[in-house]
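1. Sequence first, predicted model second:
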Amino acid sequence: MTKQRWHFKDGLHLISIYEGINYFQKTVDELKPRIKDQYYFFDERFFEYAILEYFYFYHINTVVIDKSVIDQVGGFDEDLMACEDTDFLLRVFIDFKVCFIRDYHFIYHHGDDNIYAFLDRKNINVDMLSTDRSTLDKMTKIELCKIKVRTQGRDMFNKFRRDNNHTEVVSLINESIADKLFTLGYLNRKLYKQDALGYYLRSIKLDFTWPKFVYLGRIIFPGLFNKIKVKDPNLNLW
């Protein structure tokens, strides 16, 4: 279990607390693992659940894995600048069952050296982000890693799992990938129009909606599509 604290840079003022135990309880309620004392034994459905919930119910710093398992799944993908832990654990969970110990194992302090240190994630100004080339470039690289890992998770699920709700799971994963792609398109629409066009098209291919088509049109035929009113975009920045 994890407890994560958000601090100002001086490390003194507590802003909020993230209770990993709440996410874990949700997992227990839905998957109903076998329980013995503080030990929770999950079955093969955990892999599917891990994909859908994006690992918000535990932290890699609390995971103990036998070295032979690490060797068997190929270790971490060092080409990824983000989400290498998610990618690694997906490959573990697809082949091995897991046991959770219900207790806090560490306190995680988000400091100046984390991957999002360049960005105030609690007070993101999308308009400023879309015109700040340096910040936008970093954000785009991180989000592309997330898209890659979610795509790999979907492909692994397609290859190894054929559960009763297989179609629903794949659809949900595709929607999450499409949301990420649309977000990248929206953020890049001012400085990198060609890239934004590609992100929009990939998003529409996975999950078509009329607002997405309008935002795509605003790049190709701005004079026409800027006159069409659609709701503000629902961006996935996490």
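-> Thanks, I have it.
2. make it CA atoms for all contacts and neighbour counts henceforth
-> Noted.
3. In terms of secondary structure, what does the lengthiest helix in the chain contact?
-> For the chain, the helix that runs over the most residues, judged by DSSP state H, is helix 133-160. Applying 3 or more C-alpha pairs under 8 Å, 6 or more residues apart in numbering; DSSP states H and E, one finds that helix 133-160 contacts helix 45-53, helix 84-93, helix 166-188.
4. try this one next to it:
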Amino acid sequence: MNPNPLVSVIMPAFNRARTLPAAIASVQEQSYGNWELIVVDDRSTDTTRKVVGELAASDSRIQYISNKRAKGVGGARNSGMLHAKGDLIAFLDSDDVWLPFHLEETLRMMQDTDTDVGFALWLERQGDRLIDPFEEAHQQERLRALKRSFHSHSEDIVVMHNGLFERYVKDTLCIFHINTMVFKREKLQPGGMFLEDFHIGEDTAFMINFFDHCRISLQMKPHSIYHLSPDSLYFFIDRREIDPDRLHLDKQALQKLEQAGLQALAFKQFLRQKIAACDWHDRKRLLLLSSYTLARQYYTLSYIHRFEKRKALRYCLQSMKHNVNLFNLLLMCYILFSVKKSNNFLRRPIDLW
């Protein structure tokens, strides 16, 4: 790999005039300087164009392009990739930031490990709190298990190749983030662009295209800060603090969670189709696991809507379509007989994530 390659940084933006300066500054503050930043405006109605234009006037590495029609975050990233000139491509969302060493350390890791794609972990900001989601015991064990399964290049770096997609499916391996992804543009598969009709999971659907086709390295320390903001489609609320038995009292949050849940289901159906196309020896078991995951998601939608009988019944039937179990059978009874009191047993399968 060229020791000093041009990195094309793609930043989709929609009405992010307020957060763009910090995001762009985090790119300008990188210790690695050979980059171009392509900000893709997805038909914003605020002052996004003006903000980017002022910053680009003082830094020729910054470019502004605007979509002729709104394409969503996936389509905006596609537009950016089509304009990219770099040998490497990286992504950063317009309300998040990189730590100053991200590009330098990722490129060094990719060179040292001879890998095609580099990832790192991240931190999450919820209001004034900065959270390390990988400090939790189960996440630490997951990372240790990953190092045992693949090649540990060093204490903090693991290299993965064959079997990564299967491992991702089995372990719900949520350790890859689009904001830390850097890849060789030559490794982009035909038809492997972002799916524009996905609004949740479009980043994961894109990233898993590289699994098992490329050598992938992961730096097990944070390289970026992901903001869980109120205007995010998925992370608009801290799900750790949600009481599912009181959620019906907040109609706005309930409606947004329903929308996010349905978008997540669309991605999980897509993932199921990819599993069905694999020739793994335990594919049947993984399809059963996928069915249970879909059933659990529909169950969650049914539970949080149980005070709206018709909608709750519809979601409960969808849950039973994928996997009939004691939980959705009992929930069906609770809905039919209008039982309003909470039930700790019925709360157990709820998955608001």
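-> Arrived safely, thanks for sending. On a predicted model such as this, the values are computed, not experimentally measured, just so you know.
5. circling back: let me have the helices and strands packed on helix 133-160 of the first structure in JSON lines, extended by mean neighbour count.
-> Formatted as JSON lines, these follow (neighbours: other C-alpha atoms under 10 Å):
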{"stretch": "helix 45-53", "mean neighbour count": "18"}
{"stretch": "helix 84-93", "mean neighbour count": "20"}
{"stretch": "helix 166-188", "mean neighbour count": "21"}
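6. quick one, strands of the second structure?
-> 7-13, 35-41, 62-66, 88-91, 97-98, 117-126, 129-131, 151-152, 157-160, 182-184, 216-227 (DSSP state E).
7. so where is the first one in the first structure?
-> Looking back up the chat, that one is strand 7-13 of the second structure. On the first structure, no counterpart of strand 7-13 of the second structure exists by TM-score structural alignment.
8. What angle do strand 62-66 and that strand make with each other?
-> Counting by axes from the mean of the first three to the mean of the last three C-alpha atoms, to 10 degrees, strand 7-13 of the second structure lies at 40 degrees to strand 62-66.
9. Tell me what angle strand 7-13 of the second structure forms with strand 35-41.
-> Going by the same axes, to 10 degrees, strand 7-13 of the second structure makes 20 degrees with strand 35-41.
10. How many neighbouring residues does the counterpart of residue 137 of the first structure in the second structure have?
-> Counting by TM-score structural alignment, residue 137 of the first structure lines up with residue 255 in the second structure. Other residues near residue 255 of the second structure come to 14 when the count uses other C-alpha atoms under 10 Å.
11. One more: residue 64 of the second structure?
-> 18.
12. Please apply the same query to residue 212 of the first structure.
-> By other C-alpha under 10 Å, neighbour count at residue 212 of the first structure equals 20.
13. Same check on residue 44 of the first structure?
-> Residue 44 of the first structure, neighbours per other C-alpha under 10 Å, totals 14.
14. Then residue 216 of the second structure?
-> Neighbours of residue 216 of the second structure (other C-alpha under 10 Å): 24.
15. number of nearby residues for residue 36 of the first structure?
-> What residue 36 of the first structure shows, counting by other C-alpha under 10 Å, is a neighbour count of 9.
16. Let me fix that, I meant to ask about residue 193 of the first structure.
-> Residue 193 of the first structure: 16 neighbours (other C-alpha under 10 Å).
17. next one: the one 4 residues further on
-> Residues near residue 197 of the first structure, counting by other C-alpha under 10 Å, number 23.
18. And it, what's its match in the second structure?
-> Match for residue 197 of the first structure (TM-score structural alignment): residue 313.
19. ok, that match to residue 350 of the second structure distance?
-> 16 Å (C-alpha to C-alpha, to the nearest Å).
20. cool, and residue 133 of the second structure?
-> 20 Å.
21. Mind checking which of the two has more residues around it?
-> Set side by side, residue 133 of the second structure and residue 350 show more neighbours around residue 350, with 17 against 14, by other C-alpha under 10 Å.
22. thought that one was touching residue 294?
-> No - in this structure, residue 350 of the second structure is not within contact of residue 294 by C-alpha atoms under 8 Å, at 11.8 Å.
23. Aligned to residue 286 of the second structure, what sits in the first structure?
-> Checking TM-score structural alignment: residue 286 of the second structure goes with residue 169.
24. Now do the same contact list for that match.
-> By C-alpha atoms under 8 Å, 6 or more residues apart in numbering, residue 169 of the first structure lies in contact with 48, 52.
25. didn't residue 315 of the second structure look like it was pressed against residue 298?
-> Yes - at 5.4 Å, residue 315 of the second structure and residue 298 qualify as touching, with contact defined as C-alpha under 8 Å.
26. ok, residue 160 of the first structure - how many residues close by?
-> Residues near residue 160 of the first structure, counting by other C-alpha under 10 Å, number 10.
27. likewise residue 14 of the first structure?
-> Applying other C-alpha under 10 Å, we find 10 residues neighbouring residue 14 of the first structure.
28. Skipping adjacent residues, who's closest to it in space?
-> residue 7 (5.0 Å; C-alpha to C-alpha, 6 or more residues apart in numbering).
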